[in-house]
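Engineer: Sequence plus the predicted model coming up.
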Amino acid sequence: MSSGRSAGRVRLKDVADLAGVSMKTVSNVIHDYEHVSAVMRDRVQAAIDELGYRPNLTARRLATGKTGMIALAIPEMDQFYFAEMARHIGEEAGRHGYRILVEQTLSDIEAERAVIRDREEGLVDGVIFHPARIDTLEIARLRPGTPLVLLGEAARPINTDHVMIDNTRAARDGVETLMRGGRRRVAFLADVRGDITESTHLRLLGYQEALIAAGVELDPRLVLTSEGFSLDDGVRAISAAIDAGITFDAVLCRDDLFAMAALRGLSLGGLRVPEDVSVLGWDDTAIARYSTPALSSVAPDKRGLAAMAFELLEERMAGYAGVGRHRIVPHSIVERSTS
């Protein structure tokens, strides 16, 4: 086929002329209207493919009120867990015909408020948001107009959809796994000074519950304090405990980065993993799978989190206006060489 079109941007009319159909028929195929015959759909698609036509998103938004885009707002793009979640949500969006716009808030309260105040209104059809600072009541008061699904533990308003794992149960499972290996002096790395995240609080709660259930006396010295979230901060925290003569035979870490810090600090202190000390990370990120020794880790179902978040968001974007749905996604304990 030859359209005889002029050079430049391919237009809807060019596709219609090449296919020998009306512009309305081409539009119906692009928007996947069901009342188009298979023969006509194939004919129009062949013309689209030959011309390399791409729909004008501005025109699409005006015609349908939809952009085909969703926003993903996360605290840090370079944190392993959030990077992997962004990939899974991007893949999930792609399977449903959406593209994602990724935004980094850096846990700044004003940046998080801007997400809730519909900064992306008109640019995206919905938002998946992992807040760190903004709390439950503030989100409820702001009443975001763009469809919204929350991830994480920081905020759970009753009128907003929310997806997370049971952090307290996961921490209990982690400690119980370590104790089944004969460990009784389980340290927690780390309680970070100035930590604003609810996840650490919930994980510490599960840590204590497991020890009490096992009849192990709580020792506050085993909750190791770190000045920050970096690898160096974690190494200093565990090295300080070793230097102070605090004895422990296992470490439950709040994330895989702290677990890597534990491996380094224990090595510097002359302790072997897992012979002397078992180490359990959290998030089961790539560094857990490829570290030496391979890191055992609490593993949230990240694909499940992404799929559930997108399912709820699609229902919101389709018009669901009920109260918030709060969903718990499974977790597991992946044991490798460090336990």
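Structural biologist: On my side now, so go ahead. Bear in mind the structure is a predicted one, so any value in this text is a computation, not a measurement. Numbering: from 1, shown residues only.
Engineer: rest of the way, CA atoms for contacts and neighbours
Structural biologist: OK.
Engineer: from memory Asp256 sits against Ala286, does it?
Structural biologist: No: assessed by C-alpha atoms under 8 Å, Asp256 is found out of contact with Ala286, at 9.1 Å.
Engineer: neighbour-wise, which of the two wins?
Structural biologist: Neighbour tally, Asp256 and Ala286, criterion other C-alpha atoms under 10 Å: the higher count belongs to Asp256, 26 against 13.
Engineer: tell me the SS of the nearest residue to that one once chain neighbours are set aside?
Structural biologist: Nearest non-adjacent residue to Asp256, counting by C-alpha to C-alpha, 6 or more residues apart in numbering: Gly281, 4.6 Å away. State at Gly281, reduced to three classes by DSSP: H, G, I helix; E, B strand; the rest coil: strand.
Engineer: Count the neighbours of Gly281 for me.
Structural biologist: The number of residues near Gly281, taken as other C-alpha under 10 Å, comes to 29.
Engineer: now Ser27
Structural biologist: Around Ser27 there are 17 other residues, counting by other C-alpha under 10 Å.
Engineer: swap in Asn56?
Structural biologist: Asn56 is flanked by 11 other residues according to other C-alpha under 10 Å.
Engineer: Run through the residues that contact Pro131.
Structural biologist: Ala73, Ile74, Pro75, Ser107, Glu112, Leu150, Leu151, Gly152, Ala154, Ala155 (C-alpha atoms under 8 Å, 6 or more residues apart in numbering).
Engineer: Use this one as the comparison:
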Amino acid sequence: MRDVALRAGVSVKTVSNVLNGYRYLRPETKERVDDAIRELDYHVNVSARNLGRGRTGAIALVLPALRGVYFAELADAVMREASKLDLTVFIEQTNDERERELRVLDGSYRSRFDGVLYSPLALGQDDAALFDVDFPLVLLGERVFDAGVDHVTMSNVDGARAATEHVLDLGARTVVPLGLKDDSSASSGTLRFRGFHAALQARGLEVDSRAVIGVPDYFHATGARTMTRILASGVKPDAVVAFTDTLALGALAALQDHGLRVPDDVLLIGFDNIEESSYSRPPLSTIDPGRETIAQQAVALLAERIRLQLDGVPREERPAARKVVVDFRLIRRESTAGLRGAGS
């Protein structure tokens, strides 16, 4: 920058004003500086400039596992939203390990990132007090609630209830769930089971206990294995409500392996509206949880918290923690095209 100033015959401060878009400069002064920048092929060191302002220009997105398709697609949506605000996203994978998730909250991220978007899985409600941190943080997911930080989540209960009501409206009566987690603590699986069960109860129906099988994860193979166990138990479902699309796609393979046709013999619906769900055979009906909106809201909230911190606004004068519950959409596709002649 000093060389640019010498070439243009101005002060270093004037060059800085030009680079930062300061409006109150004489046109001829700005032109001389711009000419010097081009002649010297000068490029701003963005990292150094940001550090000088007390910021890095980077945020962390901490997720359980990118192997989970939903999380991979969420990461893509977050990166696109962050780029609109000139923020770089670094992705950290915790592999559901408690110690790695705790490290996110110990302050070690503070010097590397302006803020953190955090979706824990190994931590739970008993750990809520640990989220009282001194750096900008926005919570995602369903493991921890009311932790004193901004939280963006989806309509798990209502979405699962809508999925279940959809197959009931098509005439299904032996409806089985797929995706209740082994762990009974708060999670997307337990919340979606709550919505599933409420829909059955409202119609005077109950789920066959043999079909309530806990799952360790939400991967395709788990969906296939669990669906096989349900069929082997003697349950003969006419509809399956899977709590993720990946479980549903695994179940689809298992149903077909057992000679059951979807949707002719068994209706099948998932949750998440991942891209793969529209390319299965048949295409999968699902609940769209509003992933793009979740990303937009989370990035916007984090950017606001970062600005407040950089501006030195005392914590007690900042807005109270906000909880944003994003709405869902029922996506009807061929996997619930109708049972016993019912229309979609």
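Structural biologist: Good, I have the coordinates. Everything quoted here is computed from the prediction, not taken from an experiment.
Engineer: still on that earlier bit, and which of the contacts of Pro131 of structure 1 is nearest to Val26 of structure 1?
Structural biologist: Taking C-alpha to C-alpha as the measure, Val26 of structure 1 lies nearest Ala73 of the contacts of Pro131 of structure 1, at 34.7 Å.
Engineer: So the alignment partner in structure 2 of the closest one: helix, strand or coil?
Structural biologist: Under the alignment (TM-score structural alignment), Ala73 of structure 1 maps onto Val62 of structure 2. Here Val62 of structure 2 is recorded as strand under three-state DSSP.
Engineer: quick one: Ala303 of structure 2 and Leu117 of structure 2, what's the gap?
Structural biologist: 10 Å (C-alpha to C-alpha, to the nearest Å).
Engineer: who has more neighbours, the two?
Structural biologist: Neighbour count, other C-alpha under 10 Å: between Ala303 of structure 2 and Leu117, Leu117 has more, with 26 against 21.
Engineer: The more buried one contacts Leu61, correct?
Structural biologist: Yes: applying C-alpha under 8 Å as the test, Leu117 of structure 2 and Leu61 come out as touching, 4.8 Å apart.
Engineer: got a list of what the residue positioned nearest the centre of structure 1 touches?
Structural biologist: Centroid-nearest residue in structure 1, with C-alpha atoms, centre = their mean: Met85, separated by 3.5 Å. Neighbour list for Met85 of structure 1: Lys302, Arg303, Ala306 [criterion: C-alpha under 8 Å, 6+ apart].
Engineer: and the first one, how far is that from Val329 of structure 1?
Structural biologist: The reference is to Lys302 of structure 1. Here the distance between Lys302 of structure 1 and Val329 of structure 1 works out to 9 Å (C-alpha to C-alpha).
Engineer: do the same with Asp166 of structure 1
Structural biologist: Taking C-alpha to C-alpha, one finds Asp166 of structure 1 at 8 Å from Val329 of structure 1.
Engineer: Over to Thr168 of structure 1?
Structural biologist: 13 Å.
Engineer: Give me the more crowded residue out of the two.
Structural biologist: Thr168 (21 against 16).
Engineer: Ignoring the adjacent residues along the chain, who's closest to that one?
Structural biologist: Per C-alpha to C-alpha, 6+ apart, closest to Thr168 of structure 1 is Gly206, 4.2 Å.
Engineer: and the one you found, how many neighbours does it have?
Structural biologist: Neighbour tally, Gly206 of structure 1, other C-alpha under 10 Å: 22.
Engineer: Give the equivalent position in structure 2 for it.
Structural biologist: Alignment note (TM-score structural alignment): Gly206 of structure 1 maps to Gly195 of structure 2.
Engineer: correct me, but its match touches Pro177?
Structural biologist: No: Gly195 of structure 2 is beyond contact range of Pro177, at 10.6 Å (criterion: C-alpha under 8 Å).
Engineer: by contact count, what packs against the longest helix seen in structure 2?
Structural biologist: Ranked by number of residues, the top helix in structure 2 under DSSP state H is helix 291-310. With contacts defined as 3 or more C-alpha pairs under 8 Å, 6 or more residues apart in numbering; DSSP states H and E, the packing partners of helix 291-310 of structure 2 are helix 69-84, strand 115-118, strand 137-140, strand 150-154, strand 323-326.
Engineer: Dump the ones you listed to JSON lines, plus distance to Ala199 of structure 2.
Structural biologist: Below are those laid out as JSON lines (distance: least, C-alpha to C-alpha, whole Å):
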{"stretch": "helix 69-84", "distance to Ala199 of structure 2": "25"}
{"stretch": "strand 115-118", "distance to Ala199 of structure 2": "31"}
{"stretch": "strand 137-140", "distance to Ala199 of structure 2": "26"}
{"stretch": "strand 150-154", "distance to Ala199 of structure 2": "18"}
{"stretch": "strand 323-326", "distance to Ala199 of structure 2": "20"}
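Engineer: Cool, thanks, signing off.
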